[in-house]
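Q: Sharing a sequence plus its predicted fold:
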Amino acid sequence: MTFLETILGEILQLFKREGIEANSEADIIRKLDIRQSTYHELFASKQDMVLQVVRYDIEQQNQKQKDLLKTANNPVEEIMLLLADGIKSMKEISPVYIADLQLYPEAWRASLENVTNNNQQVNAEILNRGILQGYFRRDINLQLVTKIILEQFFMMINPVVFPPDKYDLAEVFRSIYLYYVRGICTDHGGKIAEEFFAKNNL
């Protein structure tokens, strides 16, 4: 891991705990315990810093996703593992971070593009294999279902729809996705999903 990656990782954890706007650049420099000159060598501005942190987070998330999917035994488990990891991640992130991130258009756009392009593609591939192998219903519209999964995510992180001071985002995530996935499973896939719910206490 490079020095820059170490710094980006530390800032990311700070953001996920406290949000972005809770810390000025001076606060971040102090908490990182680095020289101001070092900070400005790495980042042209706070906007640039936030963008680099988001791009680093995207790389980490996508690699983690690939590693996680390798542990699954079938497409239902793949979807469920992604959902369980999503719930865990939402519990670890302050809702303030998601709200603050939207104040940085380029970083927010990079985050949404990753969700749209990477996650939608991964979900489509899993669902397609699951249909062919008999885990998901053959009558589902693959393009429509992947679109619905994506739009449900955007709905979930919309503070107007689910204000973070009123709703636990992890519980919203669980309520939206777990029951939806169970609905698109065949009887065989549904049994596997139920076993996964029970085993993982979801």
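A: Arrived safely, thanks for sending. Numbering: from 1, shown residues only.
Q: all contacts plus neighbour counts: C-alpha atoms, from now on.
A: OK.
Q: Who are the packing partners of the longest helix along the chain?
A: As far as residue count goes, and with DSSP state H defining each element, the longest helix of the chain is helix 46-69. Packing contacts for helix 46-69, counted by 3 or more CA pairs under 8 Å, 6 or more residues apart in numbering; DSSP states H and E, involve helix 3-18, helix 75-92, helix 105-114.
Q: Specify the angle between the helix or strand that the last one is followed by and helix 46-69 in degrees.
A: Which is helix 105-114. Downstream of helix 105-114, the next assigned helix or strand under DSSP states H and E is helix 120-132. In terms of direction (axes from the mean of the first three to the mean of the last three CA atoms, to 10 degrees), helix 120-132 departs from helix 46-69 by 20 degrees.
Q: relative to helix 75-92, how tilted is helix 120-132?
A: Computed by the same axes, to 10 degrees, the angle between helix 120-132 and helix 75-92 is 150 degrees.
Q: ok, structure two:
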Amino acid sequence: MPDFTLPAASLEAAMPVFHRYGLHTATDEVLAAALHTSAAELTAQFPSRELLVHHAMLADMERQKREHRELYEQFQTAVERLYGLLQLGLRDLATVPGQFYLDLQTGFPQTWEAVMDHLNSYSAPQLQQLLNDGIRSRLFRSDINIQLVTKILIEQLNLLLNPQVFPPDRYNMREVFRSIFLYYIRGICTDEGARIAAEHFARL
């Protein structure tokens, strides 16, 4: 295991390179330039592409968690936090080419397993906790199926970004986002939650 001198935060800069050029085909020179190091130093720290991809993905997951903490400081209600999380997720997913996750799954199984673990142990429980918080604060209806709603929200994000369903040259993606999530989440809200949802979407 190499002695890492590149801070985790700087490894986040590798992700746009992988998105643009591919996990296998991004050159060490381009990656090194994005990480403000030399190709020789990069390969010394990360002798294999698998190791670099793995640690870049881990760093990106920590970036997501950091942004979520900042979001929670900005918004106090479960309704606003839920919308904010969905917007951040949409922004991130929109930057990832369709082939990326397939390449990750087939070529980097250890990293793919880490991504799935992040989804199952962090993202899904986070949504479930928000729904629970919203129910306790009487912003979400008490009769919703939390696990099912969590699954639907995640799948709706994937649906939104499917170019075969919503070609971006034919649809305004901001309007698609509003149409999918405003009406769905408003449907699981109480009257007070729906009022907050409407106010939040008015600011978008």
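A: Sure, I can see it. Since the structure is predicted, the reported quantities are computational estimates derived from the model, not experimental observations.
Q: ok so, going back, of all the helices and strands packed on helix 46-69 of the first structure, which gets the most neighbours per residue?
A: Across those, averaging neighbours per residue (mean count of other CA atoms under 10 Å) puts helix 75-92 on top, at a mean of 18.
Q: To which residue of the first structure is E62 of the second structure aligned?
A: For E62 of the second structure, the equivalent position in the first structure is taken to be E59, counting by TM-score structural alignment.
Q: sorry, back to before: buried residues in the longest helix of the first structure?
A: By neighbour count with 16 or more other CA atoms under 10 Å, helix 46-69 of the first structure contains the buried residues M49, V50, L51, Q52, V53, V54, R55, Y56, D57, I58, Q65, L69.
Q: picking that back up, out of the helices and strands packed on helix 46-69 of the first structure, which gets nearest to L142 of the first structure?
A: The closest of those to L142 of the first structure is helix 75-92. By CA to CA, the value is 14.1 Å.
Q: Next SSE downstream of that closest one?
A: Taking DSSP H and E, what comes next after helix 75-92 of the first structure is helix 95-101.
Q: re earlier: need the helices and strands packed on helix 46-69 of the first structure in TSV (columns: distance to C185 of the first structure).
A: As requested, these are exported to TSV (distance: least, CA to CA, whole Å):
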stretch	distance to C185 of the first structure
helix 3-18	34
helix 75-92	8
helix 105-114	26
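Q: of those helices, which approaches R138 of the first structure most closely?
A: For R138 of the first structure, the closest of those is helix 75-92, at 14.0 Å, according to CA to CA.
Q: quick one, which residue of the first structure lies the farthest from its center?
A: For the first structure, the residue at maximal distance from the C-alpha centroid (CA atoms, centre = their mean) is S37, at 32.9 Å.
Q: which helices and strands sit right next to the helix or strand hosting that residue?
A: Under the assignment given by DSSP H and E, the secondary-structure element containing S37 of the first structure is helix 36-42. Under the contact criterion of 3+ CA pairs under 8 Å, 6+ apart, the helices and strands touching helix 36-42 of the first structure comprise an empty set.
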